[in-house]
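*Asks:* Take a look and give me a structure for this.
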Amino acid sequence: MREFGYERAFDVSGAVALIGSDPDARFLGGGTNLVDLMKTGVERPALLVDVRELPLDRIELDRDGGLRIGATVTNSDLAAHPDVRRHYPALAQAVLAGASGQLRNMATVGGNLLQRTRCGYFTEISRPCNRRSPGSGCPAVGGKHRNHAILGASEHCIATHPSDMAVALAAFDAVISYETADGPGELPIDGFYPPVGDTPHIETALPPGALITGVTLPPAPVAARSRYRKVRERASFAFAIGSIAGALDVEDGVVREVRLALGAVASMPWRARAAERVLVGGPASAEAFAAAADAELAAAEALPDNAYKVTLMRNLIVAVLTELTEEVSR
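*Replies:* Okay, here's the model as predicted:
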């Protein structure tokens, strides 16, 4: 591990200034991803700026029903908060599915959004990886890719984004706030993670040196009837091989509103807009849910060892929407 400096920031402007003074500096929240990558040599910061003491640890419900979540809120506090559980249950479920209690106690909302792929080629610095070393190649395409992307990938990278929390945030149109030396800014989550294309090393649309300060969830009454389902290769805490955040509003057997986001299928949380368009205004039936899933997955480009994900995700979409329909009818 490279020798590094350490500074603790107590205000947002001070934290941003510290990062701006050193291009090799990194913000440190819970460290549950960054420190692991430092141990393997993927990350080699010269300076860590600890942001855990910043006044960004509150969760507040707006008068209009939206939710504001500070960047240093821990995953444990997010999952346990009564307003999150009441108004956005899929978000609470996603966070609880994401890691053990010990990790949730350390990990922060801002850090969760910025966690990097768990592709084995990315974390093994002796191997080429376009995400880590642009232009070096993507050995996963012809190598081990069982857990890799089937949507939105390219020949340059087929890694998936590991966050469970971000999948639920994508379903509910989260907006991410940040601070730079030039002032504050915002990014909708559907623009936060750029398409992988031929620049997989550009993992977010954040400006250089930006500090995430919070996440806002706009009012979404449909989110109160939502759930998160995660499939993994073992029952203990592990990264998803497929997941879904879904919310559904049905009246007289007709879908009035639906939100769907998929996880572990792309380099970003994948908002299933094609499926949503098929469903709205149509019947809330297993046949309609299957047709919507097929519409979304028509764009899938699977490789030999991850083709199972197409069937897996189709079944997940149908199952979760069916469960939500039954819940609404009770």
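
*Asks:* use CA for all of it now, contacts and neighbours both
*Replies:* Fine.

*Asks:* Can you give me every residue that contacts the closest residue to residue 106 other than its chain neighbours?
*Replies:* Distances taken as C-alpha to C-alpha, 6 or more residues apart in numbering place residue 30 nearest to residue 106, at 4.8 Å, with adjacent residues excluded. Taking C-alpha atoms under 8 Å, 6 or more residues apart in numbering as the criterion, residue 30 is in contact with 52, 106, 107, 108, 111.

*Asks:* OK, contacts around the last one?
*Replies:* With contacts defined as C-alpha under 8 Å, 6+ apart, the neighbours of residue 111 are 29, 30, 31, 71.

*Asks:* one more, for comparison:
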Amino acid sequence: MNSFTYSPPTAVDAAVRERINRPDSAYIGGGTNLIDLMKENVAHPTHLIGLKKLPLAEIENLPDGGLRLGAMATNADTAWHPEVEKRYPLLNQAILAGATPQLRNMATNGGNLMQRTRCYYFYDLATPCNKREPGTGCSAIGGYNRIHAILGASEQCIATHPSDMCVALAALEAVVRVSSPQGERSISFANFHRLPGDRPELDNTLRPGELITALDLPKKGFAKNFTYLKLRDRSSYAFAVVSVAAALELDGDIITDARLALGGVAHKPWRKAEAEQLLIGKPATLVTFRQAAAELLAGAEGHAHNAFKIELAKRAIVRALKQATEMDYVLDTNAFQNSNP
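*Replies:* So this is what the prediction gives:
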């Protein structure tokens, strides 16, 4: 790891000014991803701006009935907050499906959004990687690509976003609040993370120096019929091969509202309005679920080692929707057991 300096500002505007004035700097919250990147020499800031003294750790109700999650609140404090458990249990499940208790105690909400891919080649300095060094090529496309994207990829990059929390936030249609030298602005969650296109080194739509201050959840939390299904190679401390955040509103057996988001399959949490519309107004049956799954995976493209994820994702969607309908809450499962609904 290269040497670096450190400063802990106590005000948001001071942190933002420091980041703008020090192009070689980086924000650090819990450090659960950034420190790893620095140790591997993938990231090498020469100055770290510590955020722990900023007043950004509160979780509070909003006047419109929503809930604001401070960017510096830990994942653990967020998952176990009474309002999250009661009103947004989908988010509770997704957070608890990720990492380990020790990491969740350190990781922050803002940092969770800023996680970088766990693509093998991104971390391997001996191999070309357009995300790490633009213009060098993508080793995953012709290499071992079992964990890589099947949706929204490009010829430049087939990496996936690693977060569980973000999949639930996408389904809940959270809003990201950021602060910059120009003031505050809000970014819809759907527009926060980017697909790789021809700029795979850019993970999100933040502008230079912008700092995430909070996440706003809307009033509707789908607290009755929901599930977060995570399929992975081992039962703990593993990233998703495929994950599904499913949330429904039902009138009898008719679906009146629906949200679906996938993790482990793209450069960002994957949603498609057409798939959700196929559910609304339809009976909650396997036929309906399979139609939505087929639409959500339309256009999916596998590579040499990950083509299995297309069928796995379809089956996972059907299974998650069935669980949500039946109120059969499942925190996590093994990717290769009971994957056929």
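
*Asks:* So which of the contacts of residue 111 of the first structure sit within strands?
*Replies:* Helix and strand membership here follows DSSP state E; of these, not one is in strands.

*Asks:* tell me which of these is nearest to residue 43 of the first structure?
*Replies:* residue 31 (11.9 Å; C-alpha to C-alpha).

*Asks:* what's the closest residue to that closest one other than its chain neighbours in contact with, if anything?
*Replies:* Leaving aside its chain neighbours, residue 31 of the first structure sits nearest to residue 107 (7.0 Å; criterion: C-alpha to C-alpha, 6+ apart). The contact partners of residue 107 of the first structure, taken as C-alpha under 8 Å, 6+ apart, are 29, 30, 31, 32, 74, 75.

*Asks:* lining up these with the second structure, which overlap?
*Replies:* With both residues aligned by TM-score structural alignment, their matches' C-alpha atoms under 8 Å as the criterion, the subset of the contacts of residue 107 of the first structure whose aligned partners also touch in the second structure is 29, 30, 31, 32, 74, 75.

*Asks:* from those residues, which two are the most distant?
*Replies:* For these, the maximum inter-member distance is 12.7 Å, found between 31 and 75 (C-alpha to C-alpha).

*Asks:* what is in contact with these two at once?
*Replies:* With the criterion set as C-alpha under 8 Å, 6+ apart, the overlap between the contacts of residue 31 of the first structure and residue 75 is 106, 107.

*Asks:* Who has more neighbours out of the two?
*Replies:* More neighbours surround residue 75 than the other of residue 31 of the first structure and residue 75, with 26 against 19 (other C-alpha atoms under 10 Å).

*Asks:* how near is the more buried one to residue 110 of the first structure?
*Replies:* Remark: distance between residue 75 of the first structure and residue 110 of the first structure (C-alpha to C-alpha, to the nearest Å) = 10 Å.

*Asks:* Then residue 289 of the first structure?
*Replies:* Look at residue 289 of the first structure and residue 110 of the first structure: by C-alpha to C-alpha, they are 34 Å apart.

*Asks:* likewise residue 35 of the first structure?
*Replies:* Between residue 35 of the first structure and residue 110 of the first structure the distance is 15 Å, computed by C-alpha to C-alpha.

*Asks:* Look at those two and report which has more neighbours.
*Replies:* Set side by side, residue 35 of the first structure and residue 110 show unequal neighbour counts under other C-alpha under 10 Å, the larger going to residue 110 at 27 against 16.

*Asks:* Aligned against the second structure, show me the partner of the more buried one.
*Replies:* Pairing criterion TM-score structural alignment: the partner of residue 110 of the first structure within the second structure is identified as residue 110.

*Asks:* any idea which element that match lies in?
*Replies:* The secondary structure element spanning residue 110 of the second structure is helix 109-113 (assigned by DSSP states H and E).

*Asks:* longest helix anywhere in the second structure?
*Replies:* The single longest helix within the second structure, with elements called by DSSP state H, is helix 308-326.

*Asks:* what's the helix or strand for the residue nearest the centre of the first structure?
*Replies:* Among the residues of the first structure, the smallest C-alpha distance to the mean C-alpha position (C-alpha atoms, centre = their mean) belongs to residue 166, namely 2.5 Å. With elements taken from DSSP H and E, the one containing residue 166 of the first structure is helix 165-171.

*Asks:* Which strands or helices does that helix pack on?
*Replies:* Using 3 or more C-alpha pairs under 8 Å, 6 or more residues apart in numbering; DSSP states H and E as the contact test, the elements touching helix 165-171 of the first structure are helix 89-98, helix 109-114, helix 189-192, strand 242-251, strand 254-263, strand 270-271.
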